[in-house]
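Chemist: one predicted model, sequence on top.
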Amino acid sequence: MSTISVIIPIYNGETYLKQCINSIQNQTLKDIEIICINDGSTDSSKDIVLNLSLIDPRIKYYEQKNLGVSEARNTGAILATGKYIHFIDQDDFIADNMYEDLYLLADKNSLDFISSDIRFFGINDSINYEIPIKKNEIYNSNSPEVKEFLYTFFKFSLGQGAIWNKLFNRIFFLKNVRFLSRDVVKSEDTLFSILSIMNASRFMFSDSIYYNYRVRINSQSRDSSILDLDLSLNMFTVLSKKLPETSWKNDFLMKSFNSNIIFNLFSMVLNSKYESVFDKVFSLRKILNYPYYSRSHMIDLSLSKRLLIILFNFKLTLLVPFIYNFVNKVSKSKSQSKIKSHLDLFLPYE
């Protein structure tokens, strides 16, 4: 049994994979196992892992058909023997003291999971975001601060919904949460993180930076489709079923959907290059017919964005593209320094 099991889902990751594994090998905490799940790669990823495993027996190599990152992570968690598990992306790397520092805090305080801050690299600007929760303190799902904190999952860009900057207690993971396939939901990391918080008895957010997230600008844009919309809506359907019952559960879902997500869904549909105008109108109607749509909960949405949605709701369909283009230009001018929006977390696994 290892102290920490590190799980790396791999799919055609030859460019940065060695750097990723080397950063794990160089950890000051040596009692680790490195579980590499090859998810159907067609490049030299397999050879890279096997060559490294010849000189480091802590590296374990497994293969599966191309089932996706969620299945690769779940498989790795089942194979893991460590007290805590860490999921790392194949093109990122970590500070040498990440596991030792976070494990000491997690083990000392009997935490279900512990999270750290993130360094973004590969761009000129870094992202700074404020979250309504204090760092280096222990919380549980009933803590008053948690409600406000959860709202930020759909408001800010990265960090809260990420899973690769966290150590999870393996028993907690196997008992309470699993990754859902991207064939079922979009933004499965965000869904997983929310469910983790709501099921955790004790967790902490460290203010130390250990995880280095590689931002690849060229890989962040792709054409959306109507299928993307269905998978995005499914995330809220799954949340409504899996979230523990609380007095504010419904309010959380309503506010999150209407204040942060709904305009992104409109953007997804209007930007799609594959659907006809008829299909787009049908999809926009689907958004407004979704059970969690409510104009009274659009309190954090700008007036211009609310106007766009309300006009469509009143069947002023022809005005929507023009207003959307205007709103989109304004929004872009205000967010040039941001790397990812919520929808950027919907990118396909590469």
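Modeler: Okay, I see it.
Chemist: alpha carbons only for contacts and neighbour counts from here, please
Modeler: Will do.
Chemist: residue 206 contacts residue 114, correct?
Modeler: Yes. Between residue 206 and residue 114 a contact is recorded at 7.2 Å, counting by C-alpha atoms under 8 Å.
Chemist: out of those two, name the residue with the larger neighbour count.
Modeler: Using other C-alpha atoms under 10 Å, the more surrounded residue of residue 206 and residue 114 is residue 114, with 23 against 20.
Chemist: these two touch, right, that one and residue 204?
Modeler: Yes. With contacts counted by C-alpha under 8 Å, residue 114 reaches residue 204, the gap being 4.9 Å.
Chemist: and the helix or strand hosting residue 252, what does it pack against?
Modeler: Using DSSP states H and E, residue 252 sits in helix 249-256. Judged by 3 or more C-alpha pairs under 8 Å, 6 or more residues apart in numbering; DSSP states H and E, the packing partners of helix 249-256 are helix 144-151, helix 226-242.
Chemist: dropping in the other structure now:
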Amino acid sequence: MTEPLVSIIIPVYNVEKYLDKCLTTVVFQNYDNLQIILVDDGSTDNSLSICKRWSSKDERIEVYSKKNGGLSDARNYGLRYAKGEYISFVDSDDWISLNMISKMVSVFSENDVDMVTCQFITVNNGNAKLFFHQDKKLNIIDRKGMFKLLLEDNNMTSHVWRKMYKRNLIPKDVFEVGKNFEDILAMPILVSRCKKIACMNEGLYFYRTSNDKSIVNTISLRNIEDRFYALKKFTDTIINIEPKLKKFANRALAIKEIDIYRDLIDTRMIRNRESLSLIISLREDLREKNCRVLPGIAPKLFGYSIVSSKTLSILTYELLEKQNSLIKRGIRKFKSYVIKYKKRKAFNAKYLSGNNNLFVVLGVPDYGNLGDQALKFAEYNFIHNYFPDFKIVPVGLNDGDLIRNIKRKVKNKDIIAQQAGGNIGTLYPLIHNTQLSFLSSFKKDRVFVFPQTLYFKDDNEGEQYLKNTESIYRDMQHFLLFTRDKFSYNFAQKKLPEVDATLMPDMALSLTPRITDKRRNGVILLLRNDAEKTLSVRDLQVLLKNVKRNFKNNYIQSDTHIYFDNIDDNFAKNKIYELWDKISRSQLVITDRLHGMVFAALTNTPCIVLHSKSPKIQGVYEWIKNNKFIFLEDDINELSNMIKSALATSGCHFERKNIKEKFDQMAELINKL
């Protein structure tokens, strides 16, 4: 069966810094039948040259160059040349998952729908976060349901780039030229032609928010005016199509208008004469809608003050609405006190009642790094196996207010541990400082650090962090530091000479996944998108060329991070099991994640490991290098031969005897504290 043609329209304007990354992820989709339309909108940098270079190598790429007319004009221009059954838009400073197109086309083919949407991941200087999470993998909704979601602007946004459309449902010149916030203007029109829409809850689009040239990061009166215009027209269009949503739509618009007025005050544009017509329009619109539709007492009062006078609105904002206003700070403080009080009470009842020996684990993660989550569960297993009479007391990174309660309860026999991982030093300073603060409360107790990687920058900041760390460690009366790699061990010996340091395996190597015999197929790529990412765009291209050559389209992209936080233990376990299952179904893992390598070893899956910024991968590799199905890449240009070697391995079985012996030794050392 022939794959339907998908046209991907990418407007390009002065993005030479980001364009290669974007095009790499589009060109190397695990879906081939693409028409890639690049519309250069009068770039004054090297963007057009980059487009032409790519088109000379791939006949699917079409390059069009035009006078600068803005994003809407460039998208409309691209649509005129689009021949695909389906259309997707990608902004040229963003990038997409290698699975995005194939997954969205599959949803179209398996469901009778007119549009498919996915979730997106915001990326700001290495910090990646899923915009919105829902447990359900796919929701099918009707037009009215989609309009309601768009008005809420929570789970579903108006961005055109996180969606795939049927070409025959997109009208000519759907994007209004000459206005910013073109997505808000176009989305009701695009949705109006749909009967059913499939909403995927998987993050497949990576939205870069650190591009200072992006219009969404530019604050100007023109921008604010365009936003008001777009929101008004957006709301009116929806009401015309779905009159029953009028009350809901007007309430949503009033909330947005309040936000716009806040922006005018925050930027001091409220005092400019040029803002007067916009202020009058906002006041009239809010008066017409009646501020009683606004949620909460403070927004209602603020709304009424806007309608009354500019002076009163500024005063009300300063007192009630501004995030650091006296009243808001007081309310936040009171709410925080109530939450913390309830939390302490529940924590004391669950963990600190009775006379059990306590095994306190400080800094356990509730964030979406599945490697760190696996370390936590491995620590719990270790405690159950070697210290069965102790009660585990987990303390999260945000649970500093519980430390005093724990300190009062701790006895001489109790044990305090710091969570394992790669967080000692300057790589993740907030986590490092929090953990040091926790440790400093237990200077006279039995304390150790589960196997960690140490990484301090070689500069003044790194030196200061190291001095502070050394000072706190030196004050500990009964203290052990376990490191998981030789670099960290040697560093501790040299820079922390008064600390008793011992080299031990990564805790996750003690885990034993249940692996059922499955037919293995294809390759899974577990690649970083965070601050530790060191894989260059050029190296990524070499990697993907080799993957295409060896596996055609039989590959998927995933990660050991799920990009959102505040997850409980059951959810984390399920996500780890899901990832292990994906890995155990694959012929090969290629990863730059330490725990991508570890999970491959645990599931007896051949693995090629790419280098990362921290020496931890090389160090942990030393514990498993005797398992001949794990390969450490030294030269990306030799990847083709490495893939052949990895695929030729047979009888893969993770040998853990030496690791078990080391954990036996670790338990003995802890007992002697």
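Modeler: Structure's in. What do you need? If you're wondering where the values come from, they're calculated on a predicted model, not measured in any experiment.
Chemist: circling back: now the helices and strands packed on helix 249-256 of the first structure as TSV including distance to residue 267 of the first structure?
Modeler: Output for these, formatted as TSV (distance: least, C-alpha to C-alpha, whole Å):
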stretch	distance to residue 267 of the first structure
helix 144-151	21
helix 226-242	10
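Chemist: got the buried residues for stretch 5-12 of the first structure?
Modeler: By 16 or more other C-alpha atoms under 10 Å, the buried positions in stretch 5-12 of the first structure come out as 5, 6, 7, 8, 9, 10, 11, 12.
Chemist: what's the answer for stretch 423-436 of the second structure, then?
Modeler: For stretch 423-436 of the second structure, a neighbour-count test (16+ other C-alpha under 10 Å) marks 423, 424, 425, 426, 427, 431, 432, 433, 434, 435, 436 as buried.
Chemist: from these, which ones fall inside helices?
Modeler: 431, 432, 433, 434, 435, 436 (DSSP state H).
Chemist: any idea how far the closest residue to the fifth one other than its chain neighbours lies from residue 576 of the second structure?
Modeler: This means residue 435 of the second structure. Among residues not flanking residue 435 of the second structure along the chain, residue 363 sits closest, at 6.2 Å (C-alpha to C-alpha, 6 or more residues apart in numbering). As defined by C-alpha to C-alpha, to the nearest Å, residue 363 of the second structure lies at a distance of 20 Å from residue 576 of the second structure.
Chemist: for residue 195 of the second structure, same thing?
Modeler: Between residue 195 of the second structure and residue 576 of the second structure the computed distance is 37 Å (C-alpha to C-alpha).
Chemist: same drill for the two, tell me which one is more crowded.
Modeler: Taking neighbours as other C-alpha under 10 Å, residue 195 of the second structure and residue 576 compare with residue 576 leading, 21 against 15.
Chemist: pretty sure that one sits against residue 375.
Modeler: No. Between residue 576 of the second structure and residue 375 there is no contact under C-alpha under 8 Å: 11.2 Å.
Chemist: where does the longest strand seen in the second structure end up in the first structure?
Modeler: Scanning the second structure for the strand with the most residues, using DSSP state E, yields strand 196-208. Per TM-score structural alignment, the counterpart of strand 196-208 of the second structure in the first structure is residues 202-214.
Chemist: can you list contacts of that stretch?
Modeler: Contact partners of stretch 202-214 of the first structure, identified using C-alpha atoms under 8 Å, 6 or more residues apart in numbering, comprise 91-95, 97-98, 110-122, 134-141, 164-165, 197.
Chemist: just these: which are in strands?
Modeler: Here DSSP E is the test, and the contacts of stretch 202-214 of the first structure give 93-94, 113-121, 138-139 as lying in strands.
Chemist: can you pick the most crowded of those residues?
Modeler: For these, neighbours were counted using other C-alpha under 10 Å, and residue 113 has the most, 28 neighbours in all.
Chemist: now, which of the buried residues of stretch 5-12 of the first structure sits nearest residue 82 of the first structure?
Modeler: Comparing those against residue 82 of the first structure with C-alpha to C-alpha places residue 5 closest, at 4.8 Å.
Chemist: how about the closest one, what's its partner in the second structure?
Modeler: Using TM-score structural alignment, the equivalent of residue 5 of the first structure in the second structure is residue 7.
Chemist: pretty sure that match contacts residue 86?
Modeler: Yes. Counting by C-alpha under 8 Å, residue 7 of the second structure touches residue 86, with 6.2 Å between them.
Chemist: please enumerate the helices of the stretch 351-500 of the second structure.
Modeler: Ranges of helices within the stretch 351-500 of the second structure are 370-386, 403-409, 429-439, 460-475, 486-495, based on DSSP state H, counting those that start in this stretch.
Chemist: okay if I get those as TSV plus distance to residue 309 of the second structure?
Modeler: Output for these, formatted as TSV (distance: least, C-alpha to C-alpha, whole Å):
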stretch	distance to residue 309 of the second structure
helix 370-386	53
helix 403-409	49
helix 429-439	44
helix 460-475	50
helix 486-495	63
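Chemist: tell me, how many residues neighbour the residue nearest to residue 435 of the second structure?
Modeler: Neighbour tally, residue 363 of the second structure, other C-alpha under 10 Å: 25.
Chemist: and residue 462 of the second structure, by the same measure?
Modeler: Neighbour number of residue 462 of the second structure under other C-alpha under 10 Å is 16.
Chemist: quick check: which element contains the residue most central in space within the first structure?
Modeler: In the first structure, the residue lying closest to the centroid (C-alpha atoms, centre = their mean) is residue 189, at 3.3 Å. Residue 189 of the first structure belongs to helix 188-199 when assigned by DSSP H and E.
Chemist: do the same with residue 320 of the first structure
Modeler: Here residue 320 of the first structure sits within helix 320-334, counting by DSSP H and E.
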